[in-house]
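Enquirer: Provided below are the primary sequence and the corresponding predicted coordinates.
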Amino acid sequence: MTLMPNPVIRLDAQDNVVVARIELPEGTPIAHEGLTTLQPVPLGHKLAARFIAKGEAVLKYNTVIGYASEDLPPGTWMHSHNIAFGDTERDYRFGLDYVPTALLPAEQRATFQGIVRADGRVATRNYLGVFVVGNCGATVARKIANHFQASQLAAFPAVDGVVPFVHEIGCGMEMTGEPMDLLRRTLGGYIKHPNTAGALVIALGCERNNIHGFFEQQGLEEGPLLKKLVIQDVGGVKTATEQGIGLIEAMLPLANQVKREPVSAEHLVIGMQCGGSDGFSGLSANPALGAAVDILVRHGGTAILSETSEIFGVEHTLTARAVTPQMGQKLLERINWWLEYNRGRDTQINGRVSPGNNAGGLANVLEKSLGGAKKGGNAPLMGVYEYAHPVTARGLVFMDTPGYDPVSATGQIAGGANLIAFTTGRGSCFGSLPAPTFKLASNSPMYRRMSDDMDINCGQIIDGEKTVQQMGQEIFQRLLAHASGEKTKSEDNGLGEDEFCPWQIGVLA
């Protein structure tokens, strides 16, 4: 059997585990580490680099990812069967490690071809949206949007499409309080998003999320590019569909009156996601995206890190570099909310990662968080936002969201993200609108297997072909290209309209 010069990856000199670069059969000698595999080790999984005593901390990136549940000789396959999940001591150092980013002068910042709205906001896409305040209007919204196929849009080349944004709530829920406020600010964030040129908002007419109350709370006013349509008021589904088509037809010429022009990279707002992670995600795709984020931040742009339950265990690396101690404390408060919310439940923050994550080499949430947080690079933490609130700070910020990708990305887009960068090790078919998703593969075998879905192969880092910094520079250039209108694989595949998923919290009755 022919092996690479070094079939394992050592991440830190202090680590007592190494990561298998390729699948390693039992009895494979690892000369660089002076050991031999005692069991088969799947690609991306860990093996003991020395003797690890029962109860001893297991170190990856010189960070505790659990504790040995038994004595482990060198060469032992290390995974959830012999790594026990447990709490770790963390020094939060609120704001003590904060170092301001050295921003490039305005004239030296990168540019992309953006769409500048009348109020100065910058878009990366140009869509018309058909929204519903409650699920009862979903069929009408889809019928209206589906009318506008390529032939109907041919005369409007600057319009990227007509998209239905439907969801499953809006009725049978509390009329006031955080659940309704969250739904309304999510819908409002999408309607007011720079990538939304115009919007038609549909109601059945009797929803608890009343369309008129929604408009008033969100400060929305009807105009040529924003219209209401109440199905009960116009006579039913058929009439509402016909009227809705007419309203969108009237918007198309107005939405088409845009052109792309050079704008500073400071107008880029990137939402970061990782889904279907594996043992390589924290070694390649995530740190490479983090390197791109550091470049973006120096150019004045913004990156949104999220998935609160998936930074648990490494949140202290963010609180330490928060712009103020209060900002770091705000992040810890969100972590504590999730710990209480999940108390006693079989969920990720309590150690249980998904079957796909586990098969990919991740033993528990501590290990997953260690890799996931690397998407944020080394920039200081400039803001902490609750779900779907408008992101106003520049630089690296955090938005509190669940770890479930469609819900998390929906909150980021509602907050203003105009691109989504999605890392994956197992493979993902996710897409989003009106802000498109581009996907970064953590390993080359999966990239080749799912080349129709993956935009960038960060597995080149694992293969020894590129460094993290080289990959980060490539990702940054692709960010600019996609922001300028270059289609992503998810756009080519027609993904995005079914991934609009506002967070459902609170009472449903």
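Expert: Arrived safely. Just so it is clear, the model here is predicted, and its values are computed rather than measured. Numbers count the residues shown, from 1 in each chain.
Enquirer: going forward, measure contacts and count neighbours with C-alpha atoms only.
Expert: Fine.
Enquirer: neighbours around Arg185, how many?
Expert: The local packing of Arg185 (other Cα atoms under 10 Å) involves 22 other residues.
Enquirer: before we move on, what about Pro25?
Expert: Counted with other Cα under 10 Å, Pro25 comes out at 15.
Enquirer: I'd say it and Gln39 touch.
Expert: Yes. Between Pro25 and Gln39 there is a contact under Cα atoms under 8 Å: 7.0 Å.
Enquirer: From Gly134, how far out is the most far-flung residue of the chain relative to its centre?
Expert: In terms of distance from the mean C-alpha position of the chain, Gly235 ranks first, at 40.8 Å (Cα atoms, centre = their mean). Relative to Gly134, Gly235 is positioned 18 Å away (Cα to Cα, to the nearest Å).
Enquirer: for comparison:
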Amino acid sequence: MYSPTEEQALKQPAEPPARPHVRVIRLHPDDDVVISLDQLMSGTHIASEGVDVAGLVPPGHKMATRAIEPGQAVRRYGQIIGFASQPIRAGQHVHTHNLAMGDFTRDYAYGADSKSSPKAAEPATFQGIVREDGRVATRNYIGILTSVNCSATVARAIADHFRRDIHPEMLADYPNVDGVVALTHGAGCAVDPDGEGLAILQRTLGGYACHPNFASVLVIGLGCETNQIPKLLATQGLSDSARLRSFTIQDTGGTTRTIAHGIEQIKAMLPEANKVQRETVPASHLVIGLQCGGSDGYSGISANPVLGAAVDLLVAHGGTAILSETPEIYGAEHLLTRRAQTPEIGHKLIARIRWWEEYCGRNGAAMDNNPSAGNKAGGLTTVLEKSLGGIAKAGSTNLVDVYEYAQPVKAHGLVFMDTPGYDPISATGQVAGGANLICFTTGRGSAYGCAPSPSFKLATNTALWERQSDDMDLNCGEVLDGTRSIQELGARLFRMLLDTASGQPSRSELHGYGQQEFVPWQISVIT
């Protein structure tokens, strides 16, 4: 028997369960989707959109805010990210099962949004290393480059002799030398000696050979390869000197003698390399390569815009930022052509887009083979969506020049370098062009370095920061958490980049990343 009170309670309707507090982000008034910050469960009401969730929407993914018919454009950032491949109901998850690529016209409007960029009243500074020719370094390495894969083992053996974690005594008397690194690759032979592929490799090696972050360099070959060292040096305007020495395994007398000879050459270079001292230099000497890898649905909301805010500050202080990864601006290139300082610069960018379309066409590939599996798991559906978020790294200033892969970057301001989207190849081209620091955003958790230039990594979300802070330098998830604004974190990032350029090691440097990530772009037919 129930008591009267208990019986009365049983007759009363149960309290409805408390609805979970869920968060979504609308990026533009014209968008057809919002981005989930939490797992969205079916039936959950999204008050800000007046929509009930229909199904499961993972964090970082998109939810439709209206009904969309097949073939209709879907917008995020106020821009087209694809077309509905089947009917989409309001509240449904929008992803690869119902969103696909499609052709549409983009208005390039060359230079329409070009504007005068503000200049800082008082230049920011960092502690740099000034070389004899006036160029400024952020690190002080001795480098070992190879003309061909056949000399890679010898180069690595020489560098290993000076590793501080194995032979700390070898550099004990040279505290101003950051290390000896061997940057090897898998190319250099069985290619057209007069072709574009070998020219790109030589340009890349030349850029590294004269990079200010190298106090001196050895170039080691086998001896019979297509990429002959004398021609390599001649095409790049270089020659043997106290700072740059070259030899081959065949001429030196085999592996053992070549390793011994290389070790003696490095020993002779160390005293001079150690003489450097850091001094105060303006931030205009900073050249930052912009990278994003392991991107997710938050990349274009947090880390990339934060990096863009820092880029705007860098440009205001006279510095240079290199945006790259041509296949990952595809579909969003019109946002850059509109910012081109002159129509000619905008046309140079589109010429690279057309080259890529032709390149993919003749190789049976497609420009929309992005995003990767990890990108899709993180919420990115099409290359259009990935590109629109990726361009946020470039801030808001004018595009002042466009370069081909590994060409020396001479302009100050925001520039574009044509590279593949694969991060090691892309960053290799940027460093060859003169980048003395790499800034890398990631949502999935990329582990990366890029000797001789430090690599600074930004996490897009707090969950990644907490899970993999061992590899991350800054948590941009604070933007999503509502604890910091994009501008606040952008200013903080700019200060941290100046500290990194001044010698403070990044997380990737502490872990020893950088030697294995040297990957020149190979476009040659290998015969």
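Expert: Arrived safely, thanks for sending. What you see is a predicted model, and the numbers here were worked out from it, not measured in a lab.
Enquirer: And the residue farthest from the centre of structure 1, what's its match in structure 2?
Expert: Aligned counterpart of Gly235 of structure 1 in structure 2: Gly253 (TM-score structural alignment).
Enquirer: give me every residue that touches that match.
Expert: Counting by Cα atoms under 8 Å, 6 or more residues apart in numbering, Gly253 of structure 2 touches no other residue.
Enquirer: center of structure 1, which residue is that?
Expert: Gln273 (2.1 Å).
Enquirer: Distance of the aligned partner of it in structure 2 relative to Gly308 of structure 2?
Expert: Under the alignment (TM-score structural alignment), Gln273 of structure 1 pairs with Gln291 in structure 2. Computed as Cα to Cα, the Gln291 of structure 2 to Gly308 of structure 2 distance reads 11 Å.
Enquirer: What of Arg507 of structure 2?
Expert: Here the criterion is Cα to Cα. By it, Arg507 of structure 2 lies 21 Å from Gly308 of structure 2.
Enquirer: what do you get for Asn274 of structure 2?
Expert: Computed as Cα to Cα, the Asn274 of structure 2 to Gly308 of structure 2 distance reads 36 Å.
Enquirer: and what of Gly134 of structure 2?
Expert: Counting by Cα to Cα - Gly134 of structure 2 and Gly308 of structure 2 are separated by 28 Å.
Enquirer: now swap in Ile200 of structure 2 and tell me
Expert: 29 Å.
Enquirer: same thing with Gly60 of structure 2?
Expert: 20 Å.
Enquirer: Now check structure 1 for the residue matching Val217 of structure 2.
Expert: The alignment partner of Val217 of structure 2 in structure 1, by TM-score structural alignment, is Ala199.
Enquirer: Check the mean deviation of the helix or strand harbouring its match from structure 2.
Expert: For Ala199 of structure 1, the host element (DSSP states H and E) is strand 196-203. Aligned to structure 2 and superposed, strand 196-203 of structure 1 gives a mean residue distance of 0.6 Å (mean Cα distance after the TM-score superposition for structure 1).
Enquirer: Show residues contacting that strand.
Expert: Outside of strand 196-203 of structure 1, the residues within contact range by Cα under 8 Å, 6+ apart are 125-134, 136-137, 141, 190-191, 210-211, 225-231, 244, 247-248, 251, 255, 434.
Enquirer: Assign a three-state SS to Gly111 of structure 2, would you?
Expert: What DSSP: H, G, I helix; E, B strand; the rest coil gives for Gly111 of structure 2 is coil.
Enquirer: residues in contact with it?
Expert: 337-343, 346.
Enquirer: again, but for Lys62 of structure 2
Expert: Per Cα under 8 Å, 6+ apart, neighbours of Lys62 of structure 2: 33-36, 93-95, 379.
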